[in-house]
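J.: here's a sequence, model it:
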Amino acid sequence: MQQENPMIPNKSGNCIRRSSLCAAFSRASLPLMGNCFQPRSKIDASRPISEDCLFPISGKVIPVIFGISVVPMIVLYAITAPSRSSHSYAHSSTAHGYSDNGKPRVLPNPRSEVEILSSPHLKAFTLNELRNVTRNFCPDSLLGEGGFGDVYKGWIDEKTLGASRPGSGMPVAVKKLKIEGFQGHKEWLSEVYYLGQLHHPNLVKLHGFCLDGDNRLLVYEYMSNGSLENHLFRRGGKSLSWETRIKVAVGAARGLTLLHDSEQQVIYRDFKAANILLDSEFNAKLSDFGFAKAGPTGDCTHVSTQVLGTQGYAAPEYIATGWLTAKCDVYSFGVVLLELLSGRRVVDKTRAGVERNLLDWARPFLGDRRKLFRIMDTKLEGQYPQKAAYIAAILALQCISEAKIRPQMSEVLATLERIQMSRTTGGRSRGGRSHNAETHNNQHSTERRSVSSQIGDRTVNSPLGSPRGSYMKSG
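T.: As a prediction, the model looks like this:
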């Protein structure tokens, strides 16, 4: 097992910090780019989880799925079983080449910071160059601000990457970290390392960086539609259609699948709506690799590490033990998929009771096609295919289940791609207004029998228990 000064859970399940860890990681990172493209807006990010806090493991904060019926699991296995990862890189995915076994190659871990900053794929900007790019960090160029620092829009020449006049050349987003901010040097370096070697249509492109004394800056491609968080939760955000939501889910799943299926696995560790950026065509790209970490190698089943992430998105077994696997990202993806379906934040302090926590509130409805309409985003106005929504809900349910029965991201991607390619038009909201109850029940029963006959020995025969009782030790 690989060790990195893990957080130690006490008998009550709370994470106990070590003084040495607090000294090494005194700054916890807030979302880096999640909201950086809304004009002059303050970033209201979800509270990050860090090794510097005691994080209680309770049903109110980290929801656990109990008593999930067997049938929804049967449905999911049936729709994911035919394909695993053979399709995962049919969409121009690259990681600077492939290994002999067909997996995308990731460069070996660098031996020094000098090696990271010597990436041939990135430009080392000077501070003066970035002053010119952003018109001396002019307030009019400010895209967003937060605990990590400020993000400015700038313009560079597409070939030379030198500064160009506003409105000409290629737009970029320049993130200027606050010296006293939440983004530390280690997280900054992690972004340079991973985005300097990984190129993929569903990962935000990093053009370069600047390290000048205490100044640390990053230069990204400009994402004109901002973050998924803004569109789902912010007032004035554009309402996303069903088709766009599935497109975003597919794009984000492709990005995670690349990371997980690479020759050297990468665990993203901070997957959330704020870190999914959207270009002009609403193609999704993962941003903010400050918390990313190399996955286990050899016979190791997990990596023990500091508990980092964002409240509501982190897998319960990771918070309780500090054991990090790719299944932790799958859990986070399930949370975001529920946010896409419902239009609600995973933790919403403006709501009362059970509705305060999305997973607690949505859980009773996810496996029941007739009740699913109750959690669907009202902004959709019922304009979504019932069958596709039901499959997506079952998929989300599987992702947030106990770690050992969560699907791989390649399986999640396969299911979402089938939903995207499906021409199902079915009934609309409220379980299908175009069908009477008897017809609907017969159809639902037939679907269940059909699915059951397809999966054979892949049927899940045991209900889920608490992750406190059993933790998944494999990625």
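
J.: CA only for contacts and neighbour counts going forward, please
T.: Fine.

J.: so who does the closest residue to Leu337 other than its chain neighbours touch?
T.: Of all residues not flanking Leu337 in the chain, Ala396 sits nearest, at 6.0 Å (C-alpha to C-alpha, 6 or more residues apart in numbering). Applying C-alpha atoms under 8 Å, 6 or more residues apart in numbering to Ala396 gives the contacts Phe333, Gly334, Val335, Leu337, Leu338.

J.: does Ala396 sit in a helix, a strand or a coil?
T.: Taking DSSP: H, G, I helix; E, B strand; the rest coil as the rule, one finds Ala396 in the helix state.

J.: how close does it get to Ser20?
T.: 37 Å (C-alpha to C-alpha, to the nearest Å).

J.: in the protein, what residue sits furthest out from the centroid?
T.: Glu438 (39.6 Å; C-alpha atoms, centre = their mean).

J.: just the ones of the contacts of Ala396 in helices?
T.: Members of these lying in helices (criterion: DSSP state H): Phe333, Gly334, Val335, Leu337, Leu338.

J.: touching, Pro260 and Val266? I think so.
T.: In this structure residue 260 is His, not Pro. Yes: with contacts counted by C-alpha atoms under 8 Å, His260 reaches Val266, the gap being 5.6 Å.

J.: joint contacts of the two?
T.: Listed contacts common to His260 and Val266 are Ala326; contacts here mean C-alpha under 8 Å, 6+ apart.

J.: any idea how far the residue nearest to Leu337 lies from Glu339?
T.: Taking C-alpha to C-alpha, one finds Ala396 at 10 Å from Glu339.

J.: equivalent analysis for Lys176, please.
T.: In terms of C-alpha to C-alpha, Lys176 sits 30 Å off from Glu339.

J.: for Leu259, same thing?
T.: 22 Å.

J.: what do you get for Pro316?
T.: 18 Å.

J.: picking up where we left off before, so can I have JSON lines of the contacts of Ala396 showing neighbour count and distance to Thr321?
T.: Below are the contacts of Ala396 laid out as JSON lines (neighbours: other C-alpha atoms under 10 Å; distance: C-alpha to C-alpha, whole Å):
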{"residue": "Phe333", "neighbour count": "27", "distance to Thr321": "20"}
{"residue": "Gly334", "neighbour count": "27", "distance to Thr321": "20"}
{"residue": "Val335", "neighbour count": "27", "distance to Thr321": "20"}
{"residue": "Leu337", "neighbour count": "24", "distance to Thr321": "25"}
{"residue": "Leu338", "neighbour count": "27", "distance to Thr321": "25"}
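
J.: one more to put side by side:
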Amino acid sequence: MLAILGVPVAVMVLFVVSIVYWLVMKKKRGKRQSTDSYESSACRVPSLEDSTSRRNHDGTGRDSNLPVFDLKNIIAATNNFSVANLLGKGGFGSVYKGLLKNGMEIAVKKLSKNSRQGIEQFKNEVVLIAKLHHRNLVRILGCCAQGEEKMLIYEYLPNNSLDSYIFDETKRSWLDWGKRIEIIYGIARGILYLHQDSRLRIIHRDLKASNVLLDIALNPKISDFGMARIFSGDQIEANTNCVVGTLGYMSPKYAIQGLFSIKFDVFSFGVLLLEIITSKRNTNYNHNGPSSNLIGHIWDQWKEGKAMEIVDPLLGETYPANEVLRCIQIGLLCVQDHATNRPAMSAVVFMLSSDTPLPSPKQPAFIFKSTCNTKGQTTIEGANSINEITITKIDGR
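T.: Sure thing, here's the model as predicted:
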């Protein structure tokens, strides 16, 4: 009898042991399961306060999820963040090129451990860019947040940033007018997507040549959303107590009063457009004339009917003069002093793609001149104003 009962008992015990073993192994596999690029989990970072309330930017009440890369894989991919793989460096950290075991190239944005503001920007990028998908925006692949290490992993773009081309004596000759107008149009479409066509209404707030990356075909992709802000559908303007950005690309109203709107990006786009045409930086433009910056000089040339004289001479005579002159006029429309006079990005994209008559631009908002005081603060003075403002947090890159 005992022998008869022992058989089913043994079978039952064996079955229970098998189930337990299967569950334990499944749990272990779940922990280890990942590709060479990332773990199958989510990067949960608390969302930042938007301009109206402390809630998640997607309105769902949930944190944004991104694939998580394992730190040991990132260390291996970047050869322990070697100097040879360094792509760029800024106030909030460094960017490294990496190669995963599966052959995929990546760009790793490694946050500086000593940057408190950088942590906020890291959270902001995680919350925002994971929800954005457009051919003219850089694509984020995931993130890594282990201990004090915080990183964002992006697609690798082999041609670096736009500023490394248009401000380089040799490389800028590689950009003929056809390629330059493609870059201008691509940037405009990317900003239009942020302002109007994405699920979120986003103001970038740091559009500049170094934040536009170029892919293998020199197509532009807007990057770096650490300073971006969400606007609700009916919101027109917002205010900030912490003025951040890059001198030469920020509108004076924002620098003085902290007020910004979608026209902030329009102003920055206008500066960038004029820089692409002239291959001159607005931030450190030196000219012997009465104007102390690029925009002022272009405005003077425009009034005198000599606007074509500011075109990059390396373009030679291979460009259509009417098209270039039209782009200069669009750039001046974007940098007008009063934000209400600046066109929306939808109008800018239309003007770039059509031959319709353009309005005459009004006087631009002249960019500030900067000096550094004994306290290490940056003081900026308006060219046509007695107002002064001290900014201690200007450019994080």
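
J.: hang on, the earlier thing: and the helix or strand where the residue farthest from the centre of structure 1 lies, what's buried?
T.: Assigned by DSSP states H and E, Glu438 of structure 1 belongs to helix 437-455. Within helix 437-455 of structure 1, the residues that count as buried by 16 or more other C-alpha atoms under 10 Å are His440, His444, Val451, Ser452, Gln454, Ile455.

J.: what's the closest of those residues to Asn109 of structure 1?
T.: Ile455 (40.4 Å; C-alpha to C-alpha).

J.: nearest spatial neighbour of that closest one, skipping sequence neighbours?
T.: Closest to Ile455 of structure 1 by C-alpha to C-alpha, 6+ apart is Ala78, at 5.5 Å.

J.: residues contacting the one you found?
T.: Contact analysis of Ala78 of structure 1 by C-alpha under 8 Å, 6+ apart lists Val451, Ser452, Gln454, Ile455.

J.: wasn't it part of a helix?
T.: Yes: under three-state DSSP, Ala78 of structure 1 sits within a helix.

J.: for the aligned residue in structure 2 for Ser342 of structure 1, the count of nearby residues, please.
T.: If you follow Ser342 of structure 1 across to structure 2 using TM-score structural alignment, you land on Thr278. A count of neighbours around Thr278 of structure 2, defined by other C-alpha atoms under 10 Å, yields 23.

J.: same check, this time on Gln420 of structure 1
T.: Neighbourhood size, Gln420 of structure 1 [other C-alpha under 10 Å]: 19.

J.: from the contact counts, what lies against the helix holding Glu438 of structure 1?
T.: Helix 437-455 of structure 1 sits against helix 70-80, with contacts defined as 3 or more C-alpha pairs under 8 Å, 6 or more residues apart in numbering; DSSP states H and E.

J.: what's the first helix or strand after the helix it packs on?
T.: Where DSSP H and E defines the elements, the next helix or strand beyond helix 70-80 of structure 1 is helix 113-116.

J.: that next one: which residues count as buried?
T.: For helix 113-116 of structure 1, burial by neighbour count (16+ other C-alpha under 10 Å) applies to Ile116.

J.: repeat for stretch 260-274 of structure 1
T.: Within stretch 260-274 of structure 1, the residues scored as buried using 16+ other C-alpha under 10 Å are 260-274.

J.: nearest to Met223 of structure 1 among those residues?
T.: Closest to Met223 of structure 1, out of all of these and judged by C-alpha to C-alpha, is Ala274, at 12.9 Å.

J.: next, count neighbours for the residue in structure 1 that Lys150 of structure 2 lines up against.
T.: Using TM-score structural alignment, the equivalent of Lys150 of structure 2 in structure 1 is Arg216. As a burial measure, Arg216 of structure 1 scores 20 neighbours (other C-alpha under 10 Å).

J.: now Arg216 of structure 1: which helix or strand?
T.: Arg216 of structure 1 belongs to strand 215-221, assigned by DSSP H and E.

J.: average gap between that strand and structure 2?
T.: Compared with structure 2 after fitting, strand 215-221 of structure 1 has a mean deviation of 0.9 Å; criterion: mean C-alpha distance after the TM-score superposition for structure 1.

J.: would you map the strands across the stretch 1-150 of structure 2?
T.: Along the stretch 1-150 of structure 2, the segments classed as strands by DSSP state E, counting those that start in this stretch run 39-42, 67-68, 86-90, 93-99, 105-111, 140-146, 149-155.

J.: tell me, the fourth one lands on which residues of structure 1?
T.: Against structure 1, the aligned range for strand 93-99 of structure 2 is residues 149-155 (TM-score structural alignment).

J.: what of the second one?
T.: Mapped onto structure 1 using TM-score structural alignment, strand 67-68 of structure 2 covers residues 123-124.

J.: how big is the offset of the matching stretch relative to structure 2?
T.: When structure 2 is overlaid, stretch 123-124 of structure 1 sits 1.1 Å from its aligned residues on average, using mean C-alpha distance after the TM-score superposition for structure 1.

J.: show me what Gln265 of structure 1 lines up with in structure 2.
T.: In structure 2, Gln265 of structure 1 lands on Arg201 (TM-score structural alignment).

J.: pretty sure its match sits against Ala228.
T.: No: in this structure, Arg201 of structure 2 is not within contact of Ala228 by C-alpha under 8 Å, at 10.2 Å.

J.: about what we covered before: list the buried ones in the strand holding Arg216 of structure 1?
T.: By 16+ other C-alpha under 10 Å, the buried positions in strand 215-221 of structure 1 come out as Arg216, Leu217, Leu218, Val219, Tyr220, Glu221.

J.: OK, contacts around the closest residue to the third one other than its chain neighbours?
T.: By that I understand Leu218 of structure 1. Nearest non-adjacent residue to Leu218 of structure 1, counting by C-alpha to C-alpha, 6+ apart: Phe209, 4.4 Å away. Residues near Phe209 of structure 1 by C-alpha under 8 Å, 6+ apart: Leu122, Lys123, Ala124, Phe125, Val192, Arg216, Leu217, Leu218, Val219.
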